[in-house]
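In: A structural model of the following input is requested.
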Amino acid sequence: MLKNENLAYYCIIQKGKIWLENKTLPLRNMADNTLSTISSRVIGRFNGYLVYWLEADDNNDPANFYGLRELLHIEPALFDLAGRAIQLSYMLTQQRHCGRCGNKAALHSEQLAMQCQGCGVMDYPRVSPCIIVAVRKDEKILLAQHPRHKTGMYTVIAGFVETGETLEQCVAREVLEETGITVSNIQYFASQPWAFPSNLMMGFTADYASGEIKPDYEELTDAIWADADHLPQLPPQGTIARRLIDHTLSFSSSPYND
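Out: This next block holds a predicted model:
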């Protein structure tokens, strides 16, 4: 049951960024919206309130539009809905033409999909499957640094699933390609929608099997084994990467883990 039909969460998207008030999603009356928008759709519910996706035009001041990472502190379910809005906005720009006949496509009047204005084919949001894996070696975890991490942050290994590849095969391949390490005992952990811009991160844990660290310097700037007492800067709380790291280090330090 809705708590207050006059109040709702609003995910207002402009050029891949989201409107925030006091660094969080606005919960307010639709009549209070002063931004210029071109469409509005309900994309879910959270805590008894409707959640709307509003697509803004380009005439709004960009000062109050932020990247999705600014919302990592909110409840995961609401964060995922904000990510859904960003992914749907991405669909508008990336799927604006039909892949079958080349005619223009437009947002369907009822479904969250693009419909060709020529042949009528429906084109739904495209999701790119990715793996992310924490590799254990005794009391240590395999961490890597990417060139894009200018602050010195280290994280776990991740990569896109290739055509015809299982998730487990992808885990083993990505770890081997990026670090030279082979793994065993690959186990599913959890998943997280990751709208940067349209990924689904599927998390795994794995055990070290063999090899010495040999970073692929086209992908990484460094790779290390780290224990809980000697950790570099890590991904922020709210990310599946941080959940994997915390879980792995907690498991490794358990007195019941022989």
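In: only C-alpha atoms for contact and neighbour calcs from this point on.
Out: Fine.
In: what residues are up against the spatially most central residue of the chain?
Out: By Cα atoms, centre = their mean, the chain has its centre lying nearest to W194, at 1.1 Å. Applying Cα atoms under 8 Å, 6 or more residues apart in numbering, we find W194 in contact with 80, 83, 200-201.
In: of these, closest to A144?
Out: Of all those, A144 sits closest to M201, with 17.1 Å by Cα to Cα.
In: give the contact list for that closest one.
Out: 129-132, 191-194, 240.
In: Report the secondary structure element holding it.
Out: strand 199-210 (DSSP states H and E).
In: Okay, buried residues for that strand please.
Out: For strand 199-210, burial by neighbour count (16 or more other Cα atoms under 10 Å) applies to 199-208.
In: can I get the residues you listed in JSON lines with distance to I181?
Out: Shown next, in JSON lines, are those (distance: Cα to Cα, whole Å):
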{"residue": "N199", "distance to I181": "25"}
{"residue": "L200", "distance to I181": "24"}
{"residue": "M201", "distance to I181": "21"}
{"residue": "M202", "distance to I181": "20"}
{"residue": "G203", "distance to I181": "18"}
{"residue": "F204", "distance to I181": "16"}
{"residue": "T205", "distance to I181": "14"}
{"residue": "A206", "distance to I181": "11"}
{"residue": "D207", "distance to I181": "10"}
{"residue": "Y208", "distance to I181": "7"}
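In: Which ones among the contacts of M201 map onto helices?
Out: Members of these lying in helices (criterion: DSSP state H): I240.
In: which among the contacts of M201 end up buried?
Out: Buried among the contacts of M201 (16+ other Cα under 10 Å): 129-132, 192-194, 240.
In: ok, which stretches of this protein are helices?
Out: Listed in chain order, the helices of the chain (DSSP H) span 76-94, 167-179, 240-252.
In: Distance from the chain centre to the last one, please.
Out: So that's helix 240-252. Counting by Cα atoms, centre = their mean, to the nearest Å, helix 240-252 is centred 18 Å from the centre of its parent chain.
In: Repeat that for the longest one.
Out: Helix 76-94 sits 10 Å away from the centroid of its parent chain (Cα atoms, centre = their mean).
In: got the contact list for the residue nearest to I181 when sequence neighbours are not counted?
Out: Nearest residue to I181 in three dimensions, chain neighbours excluded: G211, at 4.8 Å (Cα to Cα, 6 or more residues apart in numbering). Applying Cα under 8 Å, 6+ apart to G211 gives the contacts 180-182.
In: Just the ones in strands from the residues you listed, please.
Out: T182 (DSSP state E).
In: which residues in the stretch 1-150 of the chain form strands?
Out: Ranges of strands within the stretch 1-150 of the chain are 7-14, 17-19, 27-29, 37-46, 49-56, 65-66, 105-107, 114-116, 122-123, 128-137, 140-145, based on DSSP state E, counting those that start in this stretch.
In: Make JSON lines out of the ones you listed and add distance to F160.
Out: Shown next, in JSON lines, are the strands of the stretch 1-150 of the chain (distance: least, Cα to Cα, whole Å):
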{"stretch": "strand 7-14", "distance to F160": "26"}
{"stretch": "strand 17-19", "distance to F160": "23"}
{"stretch": "strand 27-29", "distance to F160": "35"}
{"stretch": "strand 37-46", "distance to F160": "27"}
{"stretch": "strand 49-56", "distance to F160": "27"}
{"stretch": "strand 65-66", "distance to F160": "26"}
{"stretch": "strand 105-107", "distance to F160": "27"}
{"stretch": "strand 114-116", "distance to F160": "25"}
{"stretch": "strand 122-123", "distance to F160": "22"}
{"stretch": "strand 128-137", "distance to F160": "4"}
{"stretch": "strand 140-145", "distance to F160": "16"}
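In: One more sequence to fold, the one below, so I can look at both together:
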Amino acid sequence: MKPYYNPSFATEELEFHGIEKNSEGKALYFPVQSRKVLVENGIETDEYFRHIPERSVLESTEVIYIGTLGDIPCHCFEIPEEAEFENMEFLGLNDLYGIIDEEMLGITSRAVQMADFYRTHQYCGLCGSSTHYVPEETGMQCGSCAHLAYPRISPAIVVLIEKEKELLMARSHHFKEGMYGLVAGFVEAGETIEHAVHREVKEEVGVSIKELSYFGSQPWPFPSSLMIGFTAAYESGDIEIDTNEIEDAKWFPIDKIPTPPSKKSITGSLIELFIETHTPK
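Out: Alright, predicted model coming up:
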């Protein structure tokens, strides 16, 4: 039940530690403010991020090298909140989905996360002194005690559970009306991802599963998760939901599956795979 999976918000062509300068001066720049990127209105989307910012802008912030695409280095930088721009607008990653190609969306996702990491790690968490960016480590290092902080990545699992051609779906309190997803949750300190799957399923919906199989993974920049997808078969137990975590959970036959999350998420891709697998040809 696992075809080739090509996740959104992921880059496969960016060389993270490549050549930082192009002999012809070419580069891509990703201006970020509060997890949104600045783009120029009225231009083709494939021209986004090709504009070289004015020297005064680059000198007012730290420009962070995030990788090289082919022979073109890519950089991001955080824009001060008070800055104003004409004929430009800030777009979130969800806004850019379907507008720019998947590879560029993945690079933009990395730019947003790295700029946000830089913005939120200006001071050392141990001694409070100022930090600076260290490109070869992809981290922020304290100038006083040399403590090195790395970008936060929070691993989380999501699992498709099947029973006799029915799909177990759950509804979170914050979902739009009528929307259901799959059981998901964060990996806790000291546990494996496999244990996290079994634990989350038992905690949230009260059932036991078997035949756990890895499906794929997806960087999910909202704000900085790594989603790890699985499929599993129902083993035993009745649905008993944890009302602190979810609002409802039930088994859905294929012809009753509610509108799933967008395919841009690994959850949507898992559900689509289930539908394709069980739809009569």
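In: Quick TM-score on the pair, please.
Out: The TM-score (TM-score structural alignment, normalised by the length of the first structure) is 0.84; 255 aligned residues with a Cα RMSD of 3.1 Å.
In: circling back to that earlier point, out of the buried ones among the contacts of M201 of the first structure, which one sits closest to A56 of the first structure?
Out: Nearest to A56 of the first structure among these, with distances taken as Cα to Cα, is W194, at 21.3 Å.
In: and the closest one, what pairs with it in the second structure?
Out: Under the alignment defined by TM-score structural alignment, W194 of the first structure corresponds to W220 in the second structure.
In: Then L54 of the first structure?
Out: Aligned partner of L54 of the first structure by TM-score structural alignment: F77.
In: Please apply the same query to C170 of the first structure.
Out: By TM-score structural alignment, C170 of the first structure lines up with A196.
In: Run through the residues that contact the residue lying closest to that match once chain neighbours are set aside.
Out: In this structure, A196 of the second structure finds its nearest non-sequential neighbour in V187, 5.5 Å apart by Cα to Cα, 6+ apart. Residues near V187 of the second structure by Cα under 8 Å, 6+ apart: 154-157, 193, 196.
In: With L107 of the first structure instead?
Out: Going by Cα under 8 Å, 6+ apart, the list of residues near L107 of the first structure reads 92, 113-115.
In: can you check V121 of the first structure too?
Out: 98, 115.
In: Can you tell me what it aligns to in the second structure?
Out: V121 of the first structure maps onto H147 in the second structure, by TM-score structural alignment.
In: Which pair of the contacts of V187 of the second structure spans the longest distance?
Out: S154 and A196, at 13.0 Å, using Cα to Cα across those.
In: Of those two, give the one with the bigger neighbour count.
Out: A196 (21 against 16; other Cα atoms under 10 Å).
In: Correct me if wrong: the more buried one contacts P155.
Out: No: the criterion here is Cα atoms under 8 Å, and A196 of the second structure misses it with P155 at 10.1 Å.
In: between the two, what contacts are shared?
Out: 186-187.
In: any idea how far S129 of the second structure is from the equivalent of Y10 of the first structure over in the second structure?
Out: Taking TM-score structural alignment, the alignment pairs Y10 of the first structure with Y29 from the second structure. Y29 of the second structure is 29 Å from S129 of the second structure, where distance means Cα to Cα, to the nearest Å.
In: Mind checking which of these two has more residues around it?
Out: For Y29 of the second structure versus S129, the count of surrounding residues by other Cα under 10 Å is larger for Y29: 24 against 15.
In: any idea how far S109 of the second structure is from the more buried one?
Out: 13 Å.
In: ditto for E276 of the second structure
Out: 29 Å.
In: Of the two, give the one with the bigger neighbour count.
Out: S109 (25 against 12).
In: Show me what that one aligns to in the first structure.
Out: Match for S109 of the second structure (TM-score structural alignment): G83.
In: how about its match, what does it touch?
Out: Counted by Cα under 8 Å, 6+ apart, G83 of the first structure has contacts 68, 193-195.
In: Out of those residues, flag the one nearest to L176 of the first structure.
Out: W194 (23.7 Å).
In: Kindly reformat the contacts of L107 of the first structure as TSV containing neighbour count and distance to G16 of the first structure.
Out: Below are the contacts of L107 of the first structure laid out as TSV (neighbours: other Cα atoms under 10 Å; distance: Cα to Cα, whole Å):
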residue	neighbour count	distance to G16 of the first structure
L92	17	11
A113	20	18
M114	25	18
Q115	24	21
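In: nearest spatial neighbour of the counterpart of C130 of the first structure in the second structure, skipping sequence neighbours?
Out: Structural correspondence for C130 of the first structure with respect to the second structure (TM-score structural alignment): A156. Distance criterion Cα to Cα, 6+ apart; nearest residue to A156 of the second structure, sequence neighbours excluded, is F186 at 4.0 Å.
In: Just give me the match in the first structure for the one you found.
Out: F186 of the second structure maps onto F160 in the first structure, by TM-score structural alignment.
In: tell me, how many neighbours does its match end up with?
Out: 17.
In: same question, I254 of the second structure
Out: When neighbours are counted by other Cα under 10 Å, I254 of the second structure comes out with 16.
In: tell me the contacts of the counterpart of it in the first structure?
Out: Superposed on the first structure with TM-score structural alignment, I254 of the second structure falls opposite A228. When contacts are counted by Cα under 8 Å, 6+ apart, A228 of the first structure touches 139-140, 249.
In: Looking at the residues you listed, which one is closest to L234 of the first structure?
Out: Among the contacts of A228 of the first structure, and counting by Cα to Cα, the member closest to L234 of the first structure is L249, at 12.6 Å.
In: how close does that closest one get to A105 of the first structure?
Out: 48 Å.
In: One more: E75 of the first structure?
Out: From E75 of the first structure to A105 of the first structure the distance is 34 Å (Cα to Cα).
In: which of those two has more neighbours?
Out: Using other Cα under 10 Å, the more surrounded residue of E75 of the first structure and A105 is A105, with 23 against 11.
In: and the more buried one, how far is that from T37 of the first structure?
Out: In terms of Cα to Cα, A105 of the first structure sits 19 Å off from T37 of the first structure.
In: same thing with L167 of the first structure?
Out: 39 Å.
In: What of F251 of the first structure?
Out: For F251 of the first structure relative to T37 of the first structure (Cα to Cα), the value is 48 Å.
In: can you check F204 of the first structure too?
Out: From F204 of the first structure to T37 of the first structure the distance is 40 Å (Cα to Cα).
In: what's the answer for Q233 of the first structure, then?
Out: Distance from Q233 of the first structure to T37 of the first structure, by Cα to Cα: 39 Å.
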